[in-house]
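[1] Can you look at this prediction? I've put the sequence above it.
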Amino acid sequence: MTTRDARAPGLAALAGLVADETRAVCLLALLDGRAWTAGELARHAGVAASTLSEHLGKLVAGGLLAEERQGRHRYVRLADTRVAQLVEDLAAQVAPDPAHRPRTLRASNAGSAMARARTCYDHLAGRLGIVLTDALTTRGLLSAAGLPEGSGPPRRRTSRERATGFVLTEAGLGWFEGSGIALDRGTRRPLARACLDWTERRPHLAGAAGAALCRHVLDAGWCVRIGSERAVKVTAKGERALTELLGIELETLR
């Protein structure tokens, strides 16, 4: 007699939650790392508020979203970084639907801006994310798990680190500290993780280090958010700082 895996019901329930297109639209929108009101998500998804409320209830009950109420407004956000990682990883496996390609110049420009530089929940993605990841790797500050670390003495990796795809080297840890970029090392979240970029089709840096770098470039004014999507733009100040810190060529940032 075959014993059924006890995880099967939970996996089936999770798959059912993301199988609906309206709920998928909401999850992808919330990858910007911010909290949205139910009304904003309803307009974004193109559905009635009552319909959207039903979907949000299921996502909250399923543990994918967290909600907060302020007065008459209901705000929702992704429950945690694990949910963001799940949505990112699933979305990266799916090619954009040709039927939804930009039909206007405005939509095309917005898509190009997202491809150049954007936030992916709490880290940087698009061409900018890849450029930064490559620069960190070239300088021996970041390495692919299981490969030589590039510079400095080797650091013993845990099995958890090896599973994340990227590892910060000792030189990398020193670089973050020396650059004034605070790393949150008090959680179980991996310091570095590879996240497959859906536009570049290559992994960019995520994890605590990716989040710290993203937070720093925004707080320092090296990047600014543009438009209503997740797109960001490198400022002149950011170009100078990233060139100085990582030797990045200016044309790769534009």
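    Great, that's in hand. Owing to the predicted nature of the structure, the values given are computational and were not obtained by experimental measurement. Numbers count the residues shown, from 1 in each chain.

[2] switch to C-alpha atoms for all contacts and neighbour counts from now on
    OK.

[3] Could you check how many residues crowd around Leu27?
    23 (other C-alpha atoms under 10 Å).

[4] oh, I was asking about Asp89
    Asp89: 15 surrounding residues under other C-alpha under 10 Å.

[5] which of the residues in the helix or strand that contains it are buried?
    Per DSSP states H and E, Asp89 falls inside helix 81-92. Neighbour-count burial for helix 81-92 flags Thr81, Val83, Ala84, Gln85, Val87, Glu88, Ala91, Ala92 (criterion: 16 or more other C-alpha atoms under 10 Å).

[6] so what's the fourth one closest to, chain neighbours aside?
    Once flanking residues are discounted, Gln85 sits nearest to Cys195: 7.9 Å by C-alpha to C-alpha, 6 or more residues apart in numbering.

[7] Next, find the distance separating that neighbour from Gln70.
    The gap separating Cys195 from Gln70 is 33 Å, by C-alpha to C-alpha, to the nearest Å.

[8] Counting neighbours, go ahead and name the busier of these two.
    A direct count of neighbours by other C-alpha under 10 Å for Cys195 and Gln70 places Cys195 higher, at 24 against 7.

[9] and after the strand or helix carrying that one, which helix or strand comes next?
    Cys195 is part of strand 193-196, with elements assigned from DSSP H and E. Per DSSP H and E, the first helix or strand lying C-terminal to strand 193-196 is strand 203-206.

[10] alright, now check it against this:
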Amino acid sequence: MKEGPDIARVAALIGDPARANMLTALMAGRALTATELAQEAGVTAQTASSHLAKLQEGGIVEGRKQGRHRYFTLGNADIVELLETLMGIAQRTGHNRVRTGPKDPALRKARICYDHLAGEMGVALFENLQQRQLVSFEPGGDIKLTDAGAGFVTAFGLDLDHMRQLRRPLCRECLDWSMRRSHLAGALGAGLLQRMLDLGWARRLRDSRVVDFTPTGERAFYDLFSSLPNS
């Protein structure tokens, strides 16, 4: 008898094309209804509900009822990281979507990865934090915010005490599918992106994962992370 985790079940849940499209849509970090996810998957509402029931039973998504609608989100940070990693494998092995569009370069430059910044700018941010020793890797592979990093985060206007109380890691590494290097996830990654949005440096494009930086916002980004190469 085989023992241990059943990866085949998880792979089957994620691997169905319609369910994969739904999960990709949820990577934008917004809670979506079954109707909206049916449109993303190109299936009927009844078929979407069946898919979502399986994903929810498997712990891949979570559902909550609000008013007349039921909204779905990804199950947890592990699912987000897994999907981003699978996107990287698909990109590297040539399994790309047939149709590309003008948003593709923008997705590679800066996009949302559930609730944190990904793409070229997300990777550059994380690497800069490491270069300046604002974050460091622990022997076990965990990422720690240094004392200097805590001062930087507070000066940037983030409530570090609040982030440390959240039921999630403060710092987490997430492999970026387009860059094949890591960007910063966790409460700190989410907090940094939200602060940039609040400052008006960037905005979320409607019905897209693109994070669109204004020219002023992009200059401010590179001024703050001054050791980054400004392209």
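    That came through fine. This structure is a prediction, so every number in the text was calculated from the model and none was measured.

[11] Counterpart of the residue nearest to Gln85 of structure 1 over in structure 2?
    Counting by TM-score structural alignment, Cys195 of structure 1 lines up with Cys174 in structure 2.

[12] list the contacts for that match?
    The contact partners of Cys174 of structure 2, by C-alpha atoms under 8 Å, 6 or more residues apart in numbering, come to Glu81, Glu84, Thr85, Ser182, His183, Leu184, Ala185.

[13] out of those residues, who's nearest Leu37 of structure 2?
    Among the contacts of Cys174 of structure 2, Glu84 lies closest to Leu37 of structure 2 (C-alpha to C-alpha), at 18.8 Å.

[14] Ser227 of structure 2 contacts Gln130, correct?
    No: judged on C-alpha atoms under 8 Å, Ser227 of structure 2 makes no contact with Gln130 at a distance of 11.1 Å.

[15] what about Gly71 of structure 1, distance to Pro96 of structure 1?
    38 Å.

[16] do Val232 of structure 1 as well
    21 Å.

[17] swap in Arg185 of structure 1?
    Arg185 of structure 1 is 36 Å from Pro96 of structure 1, by C-alpha to C-alpha.

[18] Likewise for Leu218 of structure 1?
    According to C-alpha to C-alpha, Leu218 of structure 1 and Pro96 of structure 1 sit 28 Å apart.

[19] which one of these two has more residues nearby?
    Neighbours were counted for Leu218 of structure 1 and for Pro96 using other C-alpha under 10 Å; Leu218 has more, 16 against 12.

[20] which stretch of helix or strand covers the counterpart of that one in structure 2?
    For Leu218 of structure 1, the aligned position in structure 2 is occupied by Leu197, per TM-score structural alignment. Secondary structure from DSSP H and E places Leu197 of structure 2 in helix 186-198.

[21] in the following helix or strand past that helix, what counts as buried?
    Later in the chain than helix 186-198 of structure 2, the nearest helix or strand by DSSP H and E is strand 202-204. Within strand 202-204 of structure 2, the residues that count as buried by 16+ other C-alpha under 10 Å are Ala202, Arg203.

[22] and Glu229 of structure 1, how many residues sit next to it?
    Neighbour number of Glu229 of structure 1 under other C-alpha under 10 Å is 15.

[23] Structure 2: which residue goes with that one?
    Structural alignment (TM-score structural alignment) places Glu229 of structure 1 against Ser208 in structure 2.

[24] show me where structure 1 has helices.
    8-18, 21-29, 38-45, 49-61, 81-92, 105-116, 126-138, 159-162, 170-178, 207-219, 236-246 (DSSP state H).

[25] Can you say which of these is nearest to Gly146 of structure 1?
    helix 159-162 (6.5 Å).

[26] what comes into contact with that closest one?
    Outside of helix 159-162 of structure 1, the residues within contact range by C-alpha under 8 Å, 6+ apart are Ala145, Gly146, Val167, Pro190, Ala192.

[27] Mind checking which of these are buried?
    Ala145, Val167, Pro190, Ala192.

[28] Next, work out how far apart the first one and Ala182 of structure 1 are.
    In other words, Ala145 of structure 1. To Ala182 of structure 1, Ala145 of structure 1 is 22 Å away according to C-alpha to C-alpha.

[29] before we move on, what about the second one?
    In this structure, Val167 of structure 1 lies at 17 Å from Ala182 of structure 1, with C-alpha to C-alpha as the measure.

[30] Kindly state which residue of structure 1 is aligned to Leu158 of structure 2.
    Counting by TM-score structural alignment, Leu158 of structure 2 lines up with Ile181 in structure 1.
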